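> For reference, the sequence and a predicted model appear below.
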Amino acid sequence: MNITVIGQGYVGLVNSVILASFFHNVIGLDNDKNKVATLKQGIATIKEPNLQSLMSDAKDRLRFTTNAKDAIRPNKIVYVAVDTPEGKDGKPDMTNFNACLDDIAKNAIQDTYVVIRSTVPVGTNARAKKYLEENSEHKFEVISNPEFLSQGSAIDDMLNPSRVVIGVTSKAGEDLMLQMYTNYQKRKIPILITTPESAELIKYASNNFLAMKISYINEIARLCEMVDADIEEVAIGIGLDPRIGRNYLKAGIGYGGSCFPKDTKALSWLAMDREVPLELVRATIKINNEQPAILMHKINSHFRSLSNLTIAVLGVAFKAGTEDIRNSPATAVVKYLLEKNAYVKVYDAMAIENFQKELQRHSRIEYSTSILDTLKDADAVVILTDAKELRELDRSCFIDNMKKPVIFDGRNLYKPANMAGTTYYSIGRRTIK
């Protein structure tokens, strides 16, 4: 099939490459000229495991452009995969999405299937169809096909999804999507056919439930510290119940990224707009917003003053395996350290460049290229991601390189029993001194 994918960010580029690897011919459209120039050279513009190799393998079926007319006119299947960032009061900002509708209405020269991969409020599909047909002489089938990709595993998530959700209003739309996803059918991956409204809500409800699990275990971690329980043991005991499962029961400094913070606020806004306040979602957001302060309080309680102390920070991406710092809890923690007049040495294997842009130039921040250089002569270290290279550190790395091995572990990477010889703070567990 011949497919156009509008938007070449995390979702769009991954979709373009995977669809091409399924032997479809794909035109990727983006208005960022520098990004498209790089993609035309066959170079992936985001860091995702296996993305570059798949992109190289599928290069003969991939083409990239900034020209909407060139991208939309040839194909009757158009994917929309642009960002819908958080707007006022949590309401999604639909500016980029609406611009896509304008481009499609203006440039379509045939009846067109529009497949929405962007995360959009319930009712958007119906609104999009109405708008397109009012502004074009052609007919449009608008299909909801929400993505469930996680940064750092996006390629595998799309190649091997847990399920595929397709929200359609016609048999023709259903048949088209099933034909396009023959690869999934052959491997018996569950495909759920729903209304567009149900598909739109499934995406929001899924992400909100996962965010709720994170906030729940973080709140239980607070209680663990008061009653001398170990949150890691508690989480295992909870997660072994098959009705609950172990995923997303990891205490830490809270969730971040481009999905959970935005989607929880968007669902809360939608519910309030329809006068159905979702108290669990509101509590999830509140707990997560407070979580970085738990670690800051531990730092503040240990040191009478942070002024002129050197604090090493290991990891600033919102999670391991990505360069994305959007809504990363690390940003709040580093800003707090700077406000307290500490010197901050930052290390992250992937996210340093983006973090430098976020904080711009600051005389009290030094960026390091190795973990040991970051730890060298530091008065304390704050660990903010669960990267594999950090999990594998031995306590001797802290003892041998720091002025004093004072560790604030925001991701519970190490067992307290293994941290003798250090001062070790973590989340929901006893402190080692």
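Structure received. Numbering: from 1, shown residues only.
> Please make it C-alpha for all contacts and neighbour counts, starting now.
Will do.
> Can you name the residues that contact Ser396?
By Cα atoms under 8 Å, 6 or more residues apart in numbering, the contact list for Ser396 is empty.
> pretty sure it belongs to a helix, no?
Yes. The assignment for Ser396 by DSSP: H, G, I helix; E, B strand; the rest coil puts it in a helix.
> now it: how far from Val382?
When distance is defined by Cα to Cα, to the nearest Å, Ser396 is 16 Å away from Val382.
> and what of Ala211?
23 Å.
> same question, Gly245
Gly245 is 29 Å from Val382, by Cα to Cα.
> who's more crowded, these two?
Val382 (25 against 14; other Cα atoms under 10 Å).
> Which of the three states applies to that one?
strand.
> Centre of the chain to the longest helix along the chain, how far?
Secondary structure assigned by DSSP state H gives helix 196-227 as the longest helix of the chain. How far helix 196-227 lies from its chain's middle: 15 Å, per Cα atoms, centre = their mean, to the nearest Å.
> Below is structure B, check it against A:
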Amino acid sequence: MKIAVVGTGYVGLVTGTCFAETGNHVVCVDIDASKVARMQRGEIPIYEPHLDVLFERNIKQGRLSFTTDLSEGIRDAQIIFLALPTPPGEDGSADLKYVLQVAGQLGGLMRDYKIIVNKSTVPVGTAEKVRTAIAEKATTEFDVVSNPEFLREGFAVDDFMKPDRVVIGTSSERARKLMAELYAPFVRQGNPIYFMDERSSELTKYAANAFLAMKITFMNEIANLCEKVGANVDAVRIGIGADDRIGKRFLFAGIGYGGSCFPKDVQALEKIAEDARYDFRSLDAVMAVNEDQKLSLIRKVKGLFPEGLRGKKVAMWGLAFKPDTDDIREAPSLYMIEALLREGASVSAFDPEAMENVRKQIGDKIQYGKDEYDVLDGADFLIIATEWAVFRTPDFERMARSMKAKLIFDGRNLYDLNSIRERGFTYYSIGREPVL
């Protein structure tokens, strides 16, 4: 098939590249001329494991191309995917201005039947709004489909190529057949394509992310309770995760969720409920607990240093909101950095991928290390904010030689308590007894 993807962020670029990998001819459209020029030269603009191999291969084989010209990009396309930003507005609702702006342009550009697919995460009823915007200038038949993405940053290629399910919202049999044909190569092992109405499809994405955010938040509250009653959250996690009604995933306690999806989508779902005059009380609790959890380690730090943090040197491992990405949106590390600087501490941080993005956002308010050991030199203590694999088995002897004190505050529970005790470190984690 011939496909156009409008927008080349995480979702758009992964979508376009993976569709090209299965033999389709894909044109990616973006208004950022410098970004398009980089991609035309074969430079990938985002960090996502394994995407670079597919990206380079499909450019080389002529199935993946890029343009700033929307008219050129969609001219031959049978299916047009909209993978555009839907940032939160001041009231928490998803801002549809980019989606509707492009939809309005499409109406005057289409010369034959096309399927327009909302790949962006959008509120219930957006398919109708897109259909109306296109119809104002359209002179040909078209269908609008909802096809939410369920990609995890760091695993996006695998998630796209081997989805556990594909959700497609459409009331058109013509669109249904073409979408089923497009996705057939991705579900050869029998994973389902769920066809439903557009509104249900739109709500499915928000419901999925909100439920996962709720699961994470519940475990963080259990972890906080564990600390009060002397229980171990790791044991509790294993005990409840064995129940197949609950499952093992998203049960790891930590310092809150971040990223581009969970915070935005939980907030947007609450706004959808508010507009429908429904009081979604559990979402209010999820958001409040998550904001509080981001600073849970800082409260432990301040409790250990009642004299204050002024003049203290803090080493930080990890800046991205999760490992295997350079995404720092709503990352707990940024909240902690802000709090530490406010208290008069200095921060030296290392992250395998996210340092440049942090530098763009906060400049040189902190120092950036060349590796994880570089930031430990003379540090009063270490904070672990992201569970990168490289931090899981460090050289503890080298750490001890570099730091002023063998003191670790671990927001991701990377280390076994007995092992860290044997190495002589003072160690605070989440939902587990401190090692003193």
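Yes, it's here. What you see is a predicted model; the values in this text were computed from it and never measured.
> Post the TM-score for the overlay when you can.
Here the superposed chains carry a TM-score of 0.98, computed using TM-score structural alignment, normalised by the length of structure 1; 431 aligned residues with a Cα RMSD of 1.1 Å.
> residue ranges for the helices of the stretch 51-200 of structure 2, please.
51-60, 70-74, 97-109, 126-135, 156-161, 173-183, 198-229 (DSSP state H, counting those that start in this stretch).
> Need those in a markdown table (columns: distance to Val358 of structure 2).
Listed next are these as a markdown table, based on distance: least, Cα to Cα, whole Å:
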| stretch | distance to Val358 of structure 2 |
| --- | --- |
| helix 51-60 | 22 |
| helix 70-74 | 32 |
| helix 97-109 | 26 |
| helix 126-135 | 33 |
| helix 156-161 | 22 |
| helix 173-183 | 37 |
| helix 198-229 | 24 |
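> how about those helices, which one is nearest Glu372 of structure 2?
helix 51-60 (25.3 Å; Cα to Cα).
> Can you name every helix or strand that the closest one contacts?
Where contact means 3 or more Cα pairs under 8 Å, 6 or more residues apart in numbering; DSSP states H and E, helix 51-60 of structure 2 is packed against helix 10-21, strand 64-67.
> Can you say which of the ones you listed is nearest to Ala331 of structure 2?
Comparing those by Cα to Cα, helix 10-21 comes nearest, at 16.9 Å.
> Need the residues that contact that closest one.
In contact with helix 10-21 of structure 2 (Cα under 8 Å, 6+ apart) are residues 4-7, 25-28, 46, 51, 54-55, 58, 63-64, 82-84, 119-120, 149, 151, 153, 156-157, 160-161.
> Look up how far Phe408 of structure 1 lies from the aligned residue in structure 1 for Phe218 of structure 2.
Using TM-score structural alignment, the equivalent of Phe218 of structure 2 in structure 1 is Tyr216. Distance, Tyr216 of structure 1 to Phe408 of structure 1, by Cα to Cα: 21 Å.
> quick one: contacts for the most far-flung residue of structure 2 relative to its centre?
Largest separation from the mean C-alpha position in structure 2: Thr139, at 38.2 Å (Cα atoms, centre = their mean). By Cα under 8 Å, 6+ apart, the contact list for Thr139 of structure 2 reads Gly107, Gly108, Met110, Arg111.
> so what's Ile31 of structure 2 up against?
Contacts of Ile31 of structure 2 (Cα under 8 Å, 6+ apart): Thr68, Asp69.
> Now do the same for it: its match in structure 1.
Match for Ile31 of structure 2 (TM-score structural alignment): Asn31.
> I'd guess that match is in a helix, am I close?
No. Counting by three-state DSSP, Asn31 of structure 1 falls outside a helix, being coil.
> Relative to Leu269 of structure 2, which of the helices and strands packed on helix 51-60 of structure 2 is closest?
helix 10-21 (19.9 Å).
> by how many degrees do the closest one and helix 173-183 diverge?
80 degrees (axes from the mean of the first three to the mean of the last three Cα atoms, to 10 degrees).
> Can you check which part of structure 1 helix 10-21 of structure 2 sits on?
Going by TM-score structural alignment: helix 10-21 of structure 2 matches residues 10-21.
> Off-centre distance for the matching stretch?
On Cα atoms, centre = their mean, the centre of stretch 10-21 of structure 1 falls 16 Å from the chain's centre.
> And stretch 190-203 of structure 1, by the same measure?
21 Å.
> what does stretch 355-363 of structure 2 give?
18 Å.
> Find me the equivalent region of that stretch in structure 1.
Residue span in structure 1 matched to stretch 355-363 of structure 2, by TM-score structural alignment: 352-360.
> just stretch 156-173 of structure 2 next, same as before
Under the criterion TM-score structural alignment, stretch 156-173 of structure 2 matches residues 154-171.
> Next: stretch 311-325 of structure 2.
The aligned range for stretch 311-325 of structure 2 is 308-322, by TM-score structural alignment.
> Buried residues, that stretch. List them.
309-322 (16 or more other Cα atoms under 10 Å).
> go on, stretch 164-176 of structure 2?
Arg165, Val166, Val167, Ile168, Gly169, Thr170, Ala175, Arg176.
> how about these in TSV, adding distance to Leu436 of structure 2?
Formatted as TSV, those follow (distance: Cα to Cα, whole Å):
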residue	distance to Leu436 of structure 2
Arg165	47
Val166	49
Val167	50
Ile168	53
Gly169	55
Thr170	59
Ala175	63
Arg176	61
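> Show me which pair in the residues you listed is furthest apart.
The widest separation within the buried residues of stretch 164-176 of structure 2 (Cα to Cα) is 18.2 Å, between Arg165 and Ala175.
> re the thing from before, in CSV, list the buried residues of stretch 308-322 of structure 1 along with secondary structure and distance to Tyr181 of structure 1.
Compiled in CSV, the buried residues of stretch 308-322 of structure 1 are given as follows (DSSP: H, G, I helix; E, B strand; the rest coil; distance: Cα to Cα, whole Å):
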residue, secondary structure, distance to Tyr181 of structure 1
Leu309, coil, 56
Thr310, strand, 53
Ile311, strand, 50
Ala312, strand, 47
Val313, strand, 44
Leu314, strand, 41
Gly315, coil, 38
Val316, coil, 37
Ala317, coil, 33
Phe318, coil, 32
Lys319, coil, 30
Ala320, coil, 30
Gly321, coil, 28
Thr322, coil, 28
